[in-house]
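>>> Pasting a predicted model and its sequence here:
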Amino acid sequence: MTSTAIPEGTDWAALLARTSFIELSARARAAALLDDGTARELCGPFDRIESPWLEPQGVVPESDDGVVVVKGELGGRPAVVIAIEQAFQGGGIGEVSGVKIAATLSLAARDNRDGTPTVAVLLLETGGVRLQEANLGLATVAEVCSALLELRALQPVVGVIAGALGCFGGMSIAAGLCTRLIMTRESRLGLDGPQVIESEAGIAEFDASDHTLIWSVDGGTQRTGTALADALVLDDVTAVRSAVIDAVGHGVPGRHRSQRIDELRALLEAVDPADPPEPADLAAVWANAVPPRGDRR
């Protein structure tokens, strides 16, 4: 985690009184976002829907396969929260957990078409596809992305990345497809994790032991500063819930971030791979690369 100076005038009483969102389990996070008394878990642990591939490889499975699905109301409107349990296999996605996410998004889309406008919230704490289920996990991530695209055309799909585990691998693509993305200062987002980059390209490309470097590139502050995420919030249940309700209130945009290909191309063209800017300068470089919204063609 990055070491960040505490701003002057910090309200320590409020800071110490807050309830950490990061420290909650996936099940508790999902319930905390929904309106009091409305949360109802689907495909819970007593249904014993677990991966058949882990035990033969010496891994003890979980009865919910590390994904929690809770239906309820969010700010008085129908919603479903899908939370990945970061404490199980590093939030890795396998066949069963991936299908749970994809099926939930597809059912939410069906509810919308049937007249029940249901929004979805994804709590993304994952290192990507579970190594023990490699190809199966990759296939289900593709299904997740397909179902997400189906739902986001009808209702907002809000992504939340809160903890230091972050969101990497295939599920980072799902994060990029979300209608809006919320992060904390402690969180991280990237396609490849620092250790993967170092192992493939060497320490000169990315030093996975340099935490300051990692958070300056992948951290929530950088991702929101460069407009790859939409809101930076305090690690606090109330703050995260308020940000999610606000994101849902924005509705479905005319064009999602992933559809603004002209803008994304301009951002890529603004960076010279042979002489990349310092992470702290990237936001300014990209701000000059894309014209103000009123001038966009």
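It's in.
>>> okay, CA-based contacts and neighbour counts for the rest of this
OK.
>>> Just the strands from the stretch 101-250 of the chain, written as ranges.
For the stretch 101-250 of the chain, strands defined by DSSP state E, counting those that start in this stretch occupy the ranges 119-123, 157-161, 180-184, 231-233.
>>> what's the shortest one packed up against?
On a contact count with 3 or more C-alpha pairs under 8 Å, 6 or more residues apart in numbering; DSSP states H and E, strand 231-233 meets strand 180-184, helix 220-225, helix 237-249.
>>> contacts for it?
Residues lying outside strand 231-233 but in contact with it, judged by C-alpha atoms under 8 Å, 6 or more residues apart in numbering, are 181-185, 220-221, 224, 239-240, 243.
>>> Repeat that for stretch 217-224.
Residues from elsewhere that reach stretch 217-224, judged by C-alpha under 8 Å, 6+ apart: 183-190, 215-216, 229-232, 279-280, 283.
>>> so where does Val69 fall, helix or strand?
Using DSSP states H and E, the element containing Val69 is strand 67-74.
>>> From the chain's centroid, how far away is that strand?
Counting by C-alpha atoms, centre = their mean, to the nearest Å, strand 67-74 is centred 16 Å from the centre of its parent chain.
>>> just stretch 26-45 next, same as before
How far stretch 26-45 lies from its chain's middle: 18 Å, per C-alpha atoms, centre = their mean.
>>> circling back to that earlier point, kindly present the helices and strands packed on strand 231-233 as CSV, with separate columns for mean neighbour count and distance to Pro156.
Output for the helices and strands packed on strand 231-233, formatted as CSV (neighbours: other C-alpha atoms under 10 Å; distance: least, C-alpha to C-alpha, whole Å):
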stretch, mean neighbour count, distance to Pro156
strand 180-184, 26, 8
helix 220-225, 23, 19
helix 237-249, 18, 6
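>>> among the ones you listed, which is nearest Ser51?
strand 180-184 (28.8 Å; C-alpha to C-alpha).
>>> Specify the angle between the closest one and helix 237-249 in degrees.
Interaxial angle, strand 180-184 versus helix 237-249 (axes from the mean of the first three to the mean of the last three C-alpha atoms, to 10 degrees): 160 degrees.
>>> Can you tell me what sits against strand 180-184?
Under C-alpha under 8 Å, 6+ apart, the answer for strand 180-184 is 156-163, 175, 220-221, 224, 229-235, 243-244, 247.
>>> putting a second one here so we can go through both:
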Amino acid sequence: MTDASANNVTRLLQSRSFVELGARERARALLDAGSFRELLDPFDRVTSPWLPKQGIVTQADDGVVVAKGTIDGQPAVIAAIEGAFQGGSMGEVGGAKIAGSLELAAEDNRNGIPTRAVLLLETGGVRLQEANLGLAAIAEIQAAIVELREHQPVIGVVAGSVGCFGGMGIAAGLCSYLVATREARIGLNGPQVIEQEAGIEEYDSRDRPFIWSLTGGEQRHASGLADSYVADDSDAIRAELQKLFAQGKPAQPRSRRHAWFLQRLTDADTREQLDAAAVCALYQGDAQ
């Protein structure tokens, strides 16, 4: 074994998978050691009032963990979505926790406390059982991101394995910076929804290599839809957050470049199904 190979093996054995952690552990792993303090924790028993009416067992935190602490010594709030509960779907309570935390962070900044925000996005979008209430909550999250990013960067992290879809996919696009791993997927409609509406010939949701080649973290980064592409490692993700926060706010948020992206879509030839290379070239502006 070469020295380079041995170093790679050592690094792999020492790495701590971020994807395998739950929402609470993810938030704790990214905050400075000893600074984690959870807001509205499970003992507060703030649960969805709507799920029991439909025979669904609730979770005491409604699938969202909000934690205050510091990142690189600076005040920060992390909102982490638990993908294992109802597919990370957004309902009234969980959505309000995220929106409220972002609004309080914006208030902190107006009062001279430079509070940053990180969103750990592991979600399929709106919770169908809460329908319009979930949609309203997502709209509040999006508005709060836009407000806070005027003061401090709002960083979204999509690690896997649920991915980030639906209205929360739009929320991801509103973040100042978006970090993705190889295991991540980012989009508006999920593979099964597309297959259901357009047919398996258009989008086979069981073809995992095909799905990841179009919506996976590596592709989204190469296409300019994600700012950072990192390994599934807690330390690597924390280091990337520190680097992005040190950069400060981007000169122009991605959502303000809508005309550029719309032109890319206009240039797309939909008569044939695009492959990964064509999609990448299209978003890089090289496709005719």
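Sure, I can see it. Remember, it's a predicted structure, so these values are computed and weren't measured experimentally.
>>> contacting residues around the counterpart of Phe168 of the first structure in the second structure?
Using TM-score structural alignment as the criterion, the counterpart of Phe168 of the first structure in the second structure is Phe165. Neighbouring residues of Phe165 of the second structure by C-alpha under 8 Å, 6+ apart: 123-125, 186-190.
>>> swap the cut-off to 10 Å and go again
Counting by C-alpha atoms under 10 Å, 6 or more residues apart in numbering, Phe165 of the second structure makes contact with 89, 121-126, 171-172, 185-191.
>>> Export the contacts of strand 231-233 of the first structure as a markdown table, with columns for distance to Asp36 of the first structure.
Listed next are the contacts of strand 231-233 of the first structure as a markdown table, based on distance: C-alpha to C-alpha, whole Å:
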| residue | distance to Asp36 of the first structure |
| --- | --- |
| Leu181 | 24 |
| Ile182 | 22 |
| Met183 | 23 |
| Thr184 | 24 |
| Arg185 | 27 |
| Gly220 | 28 |
| Thr221 | 31 |
| Thr224 | 30 |
| Ala239 | 16 |
| Val240 | 15 |
| Ala243 | 17 |
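>>> The strands of the stretch 101-250 of the first structure: which one's closest to Ala14 of the first structure?
strand 231-233 (14.6 Å).
>>> which of the contacts of strand 180-184 of the first structure count as buried?
With burial judged by 16 or more other C-alpha atoms under 10 Å, the buried subset of those is 156-163, 175, 220-221, 224, 229-235, 243-244, 247.
>>> Just give me the neighbour total for the corresponding residue of the first structure for Ala281 of the second structure.
Taking TM-score structural alignment, Ala281 of the second structure has Ala284 as its aligned residue in the first structure. Number of residues near Ala284 of the first structure (other C-alpha atoms under 10 Å) recorded here: 12.
>>> Ala284 of the first structure touches Ala227, doesn't it?
No: taking C-alpha atoms under 10 Å as the definition, Ala284 of the first structure is not a contact partner of Ala227, at 11.2 Å.
>>> Report the separation between whatever residue of the first structure lines up with Asp62 of the second structure and Thr226 of the first structure.
Superposed on the first structure with TM-score structural alignment, Asp62 of the second structure falls opposite Asp65. Separation of Asp65 of the first structure from Thr226 of the first structure (C-alpha to C-alpha, to the nearest Å): 34 Å.
>>> returning to what we had before: quick one: closest of the helices and strands packed on strand 231-233 of the first structure to Ser199 of the first structure.
Ser199 of the first structure lies closest to helix 220-225 among those, at 23.5 Å (C-alpha to C-alpha).
>>> tell me the average deviation of the closest one from the second structure after fitting.
Helix 220-225 of the first structure differs from its equivalent in the second structure by a mean of 0.4 Å after superposition (mean C-alpha distance after the TM-score superposition for the first structure).
>>> tell me, that helix lands on which residues of the second structure?
Using TM-score structural alignment, helix 220-225 of the first structure corresponds to residues 217-222 of the second structure.
>>> what does stretch 42-55 of the first structure give?
So stretch 42-55 of the first structure sits over residues 39-52 in the second structure, by TM-score structural alignment.
>>> What lies in contact with that stretch?
Identification of contacts with stretch 39-52 of the second structure by C-alpha under 10 Å, 6+ apart yields 24, 56-68, 77, 79, 91-94, 97, 101, 129-130.
>>> If you count neighbours, what's buried in that stretch?
For stretch 39-52 of the second structure, burial by neighbour count (16+ other C-alpha under 10 Å) applies to 39-42, 46-48, 51.
>>> and the residue minimising distance to the centre of the second structure, what does it touch?
Among the residues of the second structure, the one closest to the centroid is Leu121, at 3.0 Å (C-alpha atoms, centre = their mean). Residues near Leu121 of the second structure by C-alpha under 10 Å, 6+ apart: 23, 79-83, 88, 156-160, 162-165, 168-169, 171-172, 184, 186.
>>> Show only the entries of the residues you listed found in helices.
23, 168-169, 171-172 (DSSP state H).
>>> got a winner among the residues you listed for most neighbours?
Ranking these using other C-alpha under 10 Å puts Ala172 first, with 28 neighbours.
>>> so that residue makes contact with Pro253?
No: using C-alpha under 10 Å, Ala172 of the second structure is not in contact with Pro253, being 11.7 Å away.
>>> follow-up on the earlier one: so which of the contacts of strand 231-233 of the first structure would you say is closest to Glu200 of the first structure?
Glu200 of the first structure lies nearest to Gly220 out of those, by C-alpha to C-alpha, at 24.3 Å.
>>> Tabulate the strands of the stretch 101-250 of the first structure in TSV, adding columns for distance to Ala108 of the first structure.
Listed next are those as TSV, based on distance: least, C-alpha to C-alpha, whole Å:
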stretch	distance to Ala108 of the first structure
strand 119-123	7
strand 157-161	10
strand 180-184	17
strand 231-233	24
